[in-house]
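*Asks:* Model the structure of this input:
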Amino acid sequence: MTTLLHQKELFVEYLQIEKNASSLTIEQYKNDIEGFFGFMTAENIHSLTEVDFSFIRVYLSTLHDKELSRRSISRKLSCLRSFYRFLERERYVTNNPFLNVRMPKSENPIPEFFYEEELEHLFEVSDLSSPLGQRNQAILELLYGTGMRVSECEQLEIKDVDFSLTTLLVRGKGRKERFIPFGSFAEEALKRYLKDGRNTLIKEEGASSRLFLNNRGGPLTARGIRTILDKMVKDAALTIDIHPHKLRHSFATHLLNGGADLRSVQELLGHEHLSSTQIYTHVTKDRLKDVYMNSHPRANK
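*Replies:* Sure thing, here's the model as predicted:
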């Protein structure tokens, strides 16, 4: 098992150094590989060279029995295919048994989003007289106002904010950089936080260049951001689930509903492929149908 662990560690180094993968992607890949190692041990397979197509079919059957979504299964297969491709390159294995494994057809679920009335309740819960309240409001305004990922928000530094152009420099997947504009509500919340709240939170001058700090003055983590959002929902007395991606979905959906074109939304979200952005058109099609049914004189008898 030491050899397996060593090969996994080499792959993680490859993801970090050569692929510039995000910390979230690396953590998911590590979990997927460790889960596969556990299955190998349970099936008395001790080397990656022993894995063949028939073994992979048994593995897939186990994943289906656990009622994992097709998206989760596809991610695990993609991870293991990349892992073997790396091992082939490094000559630890001579073939990639995952190459001929067919990916499950994607489910293309319609993304969940907030209605504008629900968001209004969230924007009213922060205590803007306290440093933490100012920070929380700035986080909420930025996540909804820019559609950035929580991992991108976590990595923001003060120097990434340009108030003269009202834009943020954001580092996305694969460390790809893009500029995102932000509006007047986010600008007001950010200026308030930087002028007052952040100066109170930071314990030592120059201790951290990160934009968002925790209550101890250190960098705020992605988990910390999720905890903040959960508390805001609870304080707003809303009976809805929240996750940072729901704010990202809301950003895209509301832009498209307001008339933005798909290519612009793709650029703002940092999607490499337009197909990733097209999931939001399902939502806007429903709205277009409602508008048509309520507006066109020949829509209803």
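*Asks:* going forward, measure contacts and count neighbours with C-alpha atoms only.
*Replies:* OK.
*Asks:* and residue 256, how many neighbours?
*Replies:* 18 (other Cα atoms under 10 Å).
*Asks:* let me fix that: residue 30
*Replies:* Around residue 30 there are 17 residues (other Cα under 10 Å).
*Asks:* ok, it - contacts?
*Replies:* 8, 12 (Cα atoms under 8 Å, 6 or more residues apart in numbering).
*Asks:* Double-check that it belongs to a helix.
*Replies:* Yes - membership of residue 30 in a helix is supported by DSSP: H, G, I helix; E, B strand; the rest coil.
*Asks:* With residue 76 as the reference, measure out to it.
*Replies:* Distance of residue 30 to residue 76, given as Cα to Cα, to the nearest Å: 10 Å.
*Asks:* ok, now residue 24?
*Replies:* For residue 24 relative to residue 76 (Cα to Cα), the value is 14 Å.
*Asks:* Looking at these two, which is more packed in?
*Replies:* A direct count of neighbours by other Cα under 10 Å for residue 24 and residue 76 places residue 76 higher, at 21 against 12.
*Asks:* what's the next secondary structure element after whichever strand or helix holds the more buried one?
*Replies:* Under the criterion of DSSP states H and E, residue 76 resides in helix 70-89. Sequence-wise, the next helix or strand downstream of helix 70-89 (DSSP H and E) is helix 116-123.
*Asks:* elements contacting that following helix?
*Replies:* If contacts are counted by 3 or more Cα pairs under 8 Å, 6 or more residues apart in numbering; DSSP states H and E, helix 116-123 sits against helix 131-146.
*Asks:* For the helix it packs on, name the packing helices and strands.
*Replies:* Against helix 131-146 (3+ Cα pairs under 8 Å, 6+ apart) you get helix 116-123, helix 150-155, helix 184-192, helix 198-201, helix 222-235, helix 244-257.
*Asks:* cutoff 6 Å now
*Replies:* helix 184-192 (3 or more Cα pairs under 6 Å, 6 or more residues apart in numbering; DSSP states H and E).
*Asks:* structure for this one too, so we can compare:
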Amino acid sequence: MSTVEGARVSETLTHATRAYLDHLAVERGLAPNTLAAYRRDLGRYLAFLDGLGHRNPADVTAADVAAYAGALRTGDDHGPALAESSAARGVVAVRGLHKFWLREGRVERDAAGEIAPPAPPLRLPKAVPLDRVEALLAAAGAADPPFGLRDRALLELLYGTGARISEAVGLDIDDVDLTARTVVLSGKGGKQRVVPVGSYAAEAVGAYLGRGRSDLVGNGRGGPALFLNARGGRLSRQSGWTVLGSAAKRAQLTEPMSPHTLRHSFATHLLDGGADVRVVQELLGHASVTTTQVYTLVTIDRLREVYAASHPRALD
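*Replies:* Next up, the predicted model:
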């Protein structure tokens, strides 16, 4: 018998698992901390297999792997119950081990091939209340000109259209029609959609085009890009993040902010206001309404507030 991270198992299983860990370290180049996590996860797995009386990789069945995946969530003699993310990592480690054993000819079938990691918990988008969005937009406009005009226009357009940051910085001047108050956004896969532009965003973009962009063009060779950097070139995604971060800091916002936060807020505020989910789907450029429906879960908090305040039998 031998030991891997405290798991006393057969020499055959130990050797076969160490070969996989060596593969991860040498050929895959995993970071030391990641490798240590794999070693701990597989040590627990080997202890579990030893408890079943298994001595060779070929002894392991799909039912064994499934039972181990369940034990990670419930806890057993070999370790405590794990959170879903940690349990998922443990199953991924086991799947990789069995795939390696199959490739190396140690087994004739992959016992873990059909065992899926636990599904991660649904992470609801975080929407920012309107008053904080307004504080953010005002702070963006407080930057020194011409950057204040550009930054306010960029953030107003992100929140006013639900655009991804890549879509916004990818805009050319001709993509924006301030007369019709529309913008043509190029989404994933090059698919284009026409989105209405609200009055606040249209005013901010108009002010930037009239009084700010020309100063930035003078620093470079010009070009069709709508949003320009200090050198007169197209603003990058990373610079768009910086614009938002600076405005959030200036507005003294404490919640985490990202361009996607504004996109989430755009969708959530529309639904709170009574918009149909399929309309929001089109505005966001989602291929499937299923992707958009996650935002309907966010608004349940608002529904509870209205229900508690309005229904005569809502109080405890």
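*Asks:* After superposition, what's the TM-score here?
*Replies:* TM-score for the superposed chains, counting by TM-score structural alignment, normalised by the length of structure 1: 0.67, backed by 229 aligned residues with a Cα RMSD of 3.2 Å.
*Asks:* And the helix holding residue 76 of structure 1, what's buried?
*Replies:* 70-71, 73-87 (16 or more other Cα atoms under 10 Å).
*Asks:* What of stretch 65-74 of structure 2?
*Replies:* Result for stretch 65-74 of structure 2 [16+ other Cα under 10 Å]: buried residues 65-66, 68-73.
*Asks:* among those, which are in helices?
*Replies:* Residues from these lying in helices, with DSSP state H as the criterion: 65-66, 68-73.
*Asks:* Dump those residues into JSON lines; add distance to residue 270 of structure 2 as well.
*Replies:* What follows is these, written out as JSON lines (distance: Cα to Cα, whole Å):
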{"residue": "65", "distance to residue 270 of structure 2": "45"}
{"residue": "66", "distance to residue 270 of structure 2": "43"}
{"residue": "68", "distance to residue 270 of structure 2": "44"}
{"residue": "69", "distance to residue 270 of structure 2": "41"}
{"residue": "70", "distance to residue 270 of structure 2": "41"}
{"residue": "71", "distance to residue 270 of structure 2": "43"}
{"residue": "72", "distance to residue 270 of structure 2": "41"}
{"residue": "73", "distance to residue 270 of structure 2": "38"}
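*Asks:* what's the closest of the residues you listed to residue 181 of structure 2?
*Replies:* Closest approach between those and residue 181 of structure 2, by Cα to Cα: residue 73, at 52.4 Å.
*Asks:* Trace residue 208 of structure 2 over to structure 1, please.
*Replies:* By TM-score structural alignment, residue 208 of structure 2 lines up with residue 193 in structure 1.
*Asks:* other SSEs contacting the helix holding residue 76 of structure 1?
*Replies:* Against helix 70-89 of structure 1 (3+ Cα pairs under 6 Å, 6+ apart) you get no helix or strand.
*Asks:* mind redoing it with 10 Å?
*Replies:* helix 2-17, helix 23-42, helix 53-65 (3 or more Cα pairs under 10 Å, 6 or more residues apart in numbering; DSSP states H and E).
*Asks:* of all these, which lies closest to residue 264 of structure 1?
*Replies:* Nearest to residue 264 of structure 1, of the helices and strands packed on helix 70-89 of structure 1 and by Cα to Cα, is helix 23-42 at 25.5 Å.
*Asks:* what angle separates that closest one from helix 222-235?
*Replies:* 100 degrees (axes from the mean of the first three to the mean of the last three Cα atoms, to 10 degrees).
*Asks:* what about helix 23-42 of structure 1, distance to the chain center?
*Replies:* 19 Å (Cα atoms, centre = their mean, to the nearest Å).
*Asks:* buried ones in that helix?
*Replies:* So helix 23-42 of structure 1, judged by 16+ other Cα under 10 Å, has buried residues 26, 29-30, 32-33, 36-37, 40.
*Asks:* and if you look at stretch 254-273 of structure 2?
*Replies:* 257-272.
*Asks:* cool, and stretch 108-120 of structure 1?
*Replies:* 112-114, 119.
*Asks:* residues in structure 2 aligned with it?
*Replies:* Using TM-score structural alignment, stretch 108-120 of structure 1 pairs with 122-134 in structure 2.
*Asks:* thinking again about what came up before, and of the helices and strands packed on helix 70-89 of structure 1, who's closest to residue 179 of structure 1?
*Replies:* helix 23-42 (21.2 Å).
*Asks:* sorry, back to before: what about the residue nearest to the match of residue 208 of structure 2 when sequence neighbours are not counted, neighbour count?
*Replies:* Nearest residue to residue 193 of structure 1 in three dimensions, chain neighbours excluded: residue 134, at 5.2 Å (Cα to Cα, 6 or more residues apart in numbering). Using other Cα under 10 Å, residue 134 of structure 1 has 22 other residues around it.
*Asks:* Residue 134 of structure 1 -> structure 2?
*Replies:* Per TM-score structural alignment, residue 134 of structure 1 is aligned with residue 149.
*Asks:* which ones are touching that match?
*Replies:* Counting by Cα atoms under 10 Å, 6 or more residues apart in numbering, residue 149 of structure 2 touches 140-143, 204-213.
*Asks:* do that again at 8 Å, thanks
*Replies:* 141, 143, 204, 207-208, 211-212.
*Asks:* closest to residue 34 of structure 2 among those residues?
*Replies:* residue 143 (42.2 Å).
*Asks:* Compute the number of surrounding residues for that closest one.
*Replies:* Residue 143 of structure 2 has 18 nearby residues by other Cα under 10 Å.
*Asks:* Determine which residue in structure 2 is aligned with residue 4 of structure 1, please.
*Replies:* Residue 4 of structure 1 maps onto nothing in structure 2, by TM-score structural alignment.
*Asks:* If anything else comes up later, I'll come back, but that's it for now.
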